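1. Have a look; sequence and predicted model below, questions after that.
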Amino acid sequence: MNSKIRFGVIGCSSIAMKSAIPAIIDGKNSTLKMIGSRSITKARKFAKKFSCSEFGNYEDVLKNDNVDAVYISLPMNLHEKWAIKAAKSGKHVLCEKSAVLSHNSAKKVIAECKKNNVRIMENFIFKFHPQHKKILELIAKNTIGDIHTISAKYGFNFSHITKNFRFNKKLGGGSLNDVGCYLISACIFIFKDIPVSVCCNLDIDKKSKIDIRGNILLTFPNNKTGLLSFGYDNYFQSTYEIWGTKGIIKSERAFNVTKNMKTVINLFQNDKIKKITIPPANQFQLAIEHFCTTIQKNVITDNFEKDILDQALIMDVIRKASARNSFMKIKS
């Protein structure tokens, strides 16, 4: 294995341009090798911007023997297709969330990755930000006692843009796939378990047919609970709060944290509030570096594949629970 993982990019999205590609370039163990787009003109433009000598279409990226891994940033309905194609080409896969649109899709993708001995990670970068490591340390030290409830909110006022994939049901649009998924991932990350049942209400926009906002109740083993609210037509929120028997931990800015932004954790104990400030960190770069390390050192303790399967299963049941307007159990 080379000293650095060589990345090909599949999809010239705004998140790729603003965050992912710069993080690949600046990463300690990653390097940018090739840019791929449906439009050769756009691929050339991106390549020039990042001083990348190679560009082409998606297939060209997969045919490149000097590419070890691909970063996929496409409309969500295309993730399965190109993740499978990448695996068949022997490329490791870093895929933007939501990586798949169903549990069945997740099983297909994971099976192909295992068959071809490549890793795949869903790019929930928030988990690699130092603030969440600090929060897990506080919980492990029993700082707020036994934790039992997570309340999380993520949403913003996003105008209805017809051409944006987020408002196109066929492309995998909707607030659950786009923002609600973060809150589910955060609950699993903190409770270190998957829920056993779910109740959900998704508010479907009559024009676009996508879920514009939603509320979810997740019930975990040992009577632990996740209370989640998310959506597009909202005053901005990006936070979660962990309630324990002896206190509360709150992340003021949990998810969309820029690399130059300080974050603050509020610790509530004995009617007092302690503010813990975390220095700025590039969570995109930290996530990519971690992914590359697992490939280089063949780290098997990080089960990214199970994470994808669990996430997809839960989201499937959430959709069904909302459609049936009923409480549903999650059977793994």
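-> Structure received.
2. going forward, measure contacts and count neighbours with C-alpha atoms only.
-> Will do.
3. Could you look up the next helix or strand downstream of the strand or helix carrying K134?
-> Per DSSP states H and E: K134 is located in helix 130-140. Later in the chain than helix 130-140, the nearest helix or strand by DSSP H and E is strand 147-157.
4. Would you state the helices of this structure in chain order?
-> 14-15, 21-26, 40-49, 58-63, 79-88, 103-115, 130-140, 175, 181-191, 283-296, 304-324 (DSSP state H).
5. Second structure for comparison follows:
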Amino acid sequence: MTQLRWGLLAAGTIAAEFAAGVDESRHGVLTAVAARSADRARDFATRFEIPKAYGSYEDLLADPDVDAVYVSTPHPMHREWAIAAAEAGKHVLCEKPLTVTAADAEEVIAAARKQDVFLMEAFMYRLHPQTRRLAELVSSGAIGEVRAVDVTFSYDVEDAEVERLGDLALGGGGILDVGCYCTSLARLVAQAALGVDVVEPEEVTGMAKLSASGVDEYATGLLRLPGDILARLSCGFRLAQEDGIHVYGSRGSITVPRPAWIHALRKPVTSQIVMTPHDGAPEVIEIEASQGLFAREADHVATHIGDRQAPELTWAETLANMRTLDRWREAVGYGRPS
């Protein structure tokens, strides 16, 4: 286990959540923050008592006191700065999606491999005990042979965020913003059911409501996964839906009414999984989380620094998910204005 000195590349909302998590972690310390505005970096540093604030990302990457970098820039900038961080010899935790396309993700992974640094895509929900318990139930055969999974992550964004999420140049749209959780979770269920490390869909189809600029405001996807497991996905940033996970098997079903990615479960609270056999009453399984989700993520990176990859979020896992997102966006006509 290593005591990691963290540098934050960008000072937005998600960076603030991660910074609070590092403060609560067992094996991390906040060392520096960088923003495009020096004033913004200083304000952020004051808020979280971070010793160093930089008005450029390059200055932070040149700091010898920074061991690991958390990249939370807009999506299209992930590739550039994750590669720059690796080339500076820094370990990298990069917000999801790792990049905008699978091809870009391959370049980031190649840089991490060449520079021999740790790299992980920040799908923090994968580390939550709820997610781990769901995978255990599926792999144990608790509901028999898995046949279908439904996943929904969809919301109606506040007006202040519409400009960013609706901007094609910024990698906007629901699929990249939250649909990536849906593909990740559906694939995880199939992997647990089949007892394999990584799966990709055999078929991908979908439809979406596209904006005038060509980003998906809300979308549906249908995946045929190995083993004839069908996944139905719903996501969006302009349509409030009831988030949830439903897994259907030959002997019963599993429901996760509040998935680990929702804001309320980022704190160390109790969540639930409901398992319903075809021939019995529902069983409510309570899941205790003893650590905040971002603190858990920071400690997970520290634990696996020497491995260069995290076992639950390997580079192969990231690439499989990125390729699935590419295919879903192609299916709905992403980038072609309505």
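-> Here it is on my side, so go on. Since the structure is predicted, the reported quantities are computational estimates derived from the model, not experimental observations.
6. rewinding a little: which other helices and strands contact the helix holding K134 of the first structure?
-> Helices and strands touching helix 130-140 of the first structure, by 3 or more Cα pairs under 8 Å, 6 or more residues apart in numbering; DSSP states H and E, are strand 263-269.
7. what angle sits between the strand it packs on and helix 130-140?
-> Comparing the axes of strand 263-269 of the first structure and helix 130-140 via axes from the mean of the first three to the mean of the last three Cα atoms, to 10 degrees yields an angle of 20 degrees.
8. quick one: buried residues of strand 263-269 of the first structure?
-> Buried residues in strand 263-269 of the first structure, defined by neighbour count with 16 or more other Cα atoms under 10 Å: T263, V264, I265, N266, L267, F268.
9. Pull up the distance across stretch 291-306 of the first structure, start to finish.
-> End-to-end distance of stretch 291-306 of the first structure (Cα to Cα, to the nearest Å): 15 Å.
10. Show me what it is in contact with.
-> For stretch 291-306 of the first structure, contacts defined as Cα atoms under 8 Å, 6 or more residues apart in numbering pick out M1, K4, I5, N29, S30, L94, I110, R119, I120, M121, E122.
11. Going by neighbour count, which of those residues are buried?
-> In the contacts of stretch 291-306 of the first structure, burial by neighbour count holds for K4, I5, N29, S30, L94, I110, R119, I120, M121, E122, counting by 16+ other Cα under 10 Å.
12. In the second structure, point me to whatever sits opposite the third one in the alignment.
-> Translated: N29 of the first structure. Alignment note (TM-score structural alignment): N29 of the first structure maps to H27 of the second structure.
13. For the alignment partner in the first structure of E202 of the second structure, grab the count of nearby residues.
-> Structural alignment (TM-score structural alignment) places E202 of the second structure against V196 in the first structure. Using other Cα atoms under 10 Å, V196 of the first structure has 15 neighbouring residues.
14. mind checking how far V196 of the first structure is from N116 of the first structure?
-> Remark: distance between V196 of the first structure and N116 of the first structure (Cα to Cα) = 32 Å.
15. what range in the second structure matches stretch 312-321 of the first structure?
-> Aligning stretch 312-321 of the first structure against the second structure (TM-score structural alignment) gives residues 322-331.
16. Neighbours of E286 of the second structure, how many?
-> Neighbours of E286 of the second structure using other Cα under 10 Å come to 12.
17. Contact partners for it?
-> Per Cα under 8 Å, 6+ apart, neighbours of E286 of the second structure: T270, S271, Q272, I273.
18. do you know how far whichever residue in the first structure pairs up with it is from S53 of the first structure?
-> Aligned counterpart of E286 of the second structure in the first structure: T277 (TM-score structural alignment). Distance, T277 of the first structure to S53 of the first structure, by Cα to Cα: 41 Å.
19. can you check T245 of the first structure too?
-> Distance from T245 of the first structure to S53 of the first structure, by Cα to Cα: 56 Å.
20. again with A254 of the first structure
-> Distance of A254 of the first structure to S53 of the first structure, given as Cα to Cα: 36 Å.
21. center of the first structure, which residue is that?
-> Nearest to the mean C-alpha position of the first structure, counting by Cα atoms, centre = their mean, stands F124 at 2.6 Å.
22. was I right about that residue contacting C181?
-> No: the pair F124 of the first structure / C181 is not scored as a contact, 9.2 Å apart, by Cα atoms under 8 Å.
23. check contacts around M121 of the first structure.
-> M121 of the first structure makes contacts with V93, L94, C95, F291, F304, E305, I308, as judged by Cα under 8 Å, 6+ apart.
24. let's see it at 10 Å
-> By Cα atoms under 10 Å, 6 or more residues apart in numbering, the residues touching M121 of the first structure are 71, 92-97, 99, 287-288, 291, 302-308.
25. Tell me how far it lies from I139 of the first structure.
-> The value you get for M121 of the first structure to I139 of the first structure, if Cα to Cα is used, is 26 Å.
26. corresponding residue for L222 of the second structure in the first structure?
-> Using TM-score structural alignment, L222 of the second structure lines up with L217 in the first structure.
27. list the contacts for the nearest residue to the match of N29 of the first structure once chain neighbours are set aside?
-> Leaving aside its sequence neighbours, H27 of the second structure sits nearest to Q3 (Cα to Cα, 6 or more residues apart in numbering; 4.7 Å). Under the criterion of Cα under 10 Å, 6+ apart, the neighbours of Q3 of the second structure are R26, H27, G28, V29, D67, D299, A302, T303.
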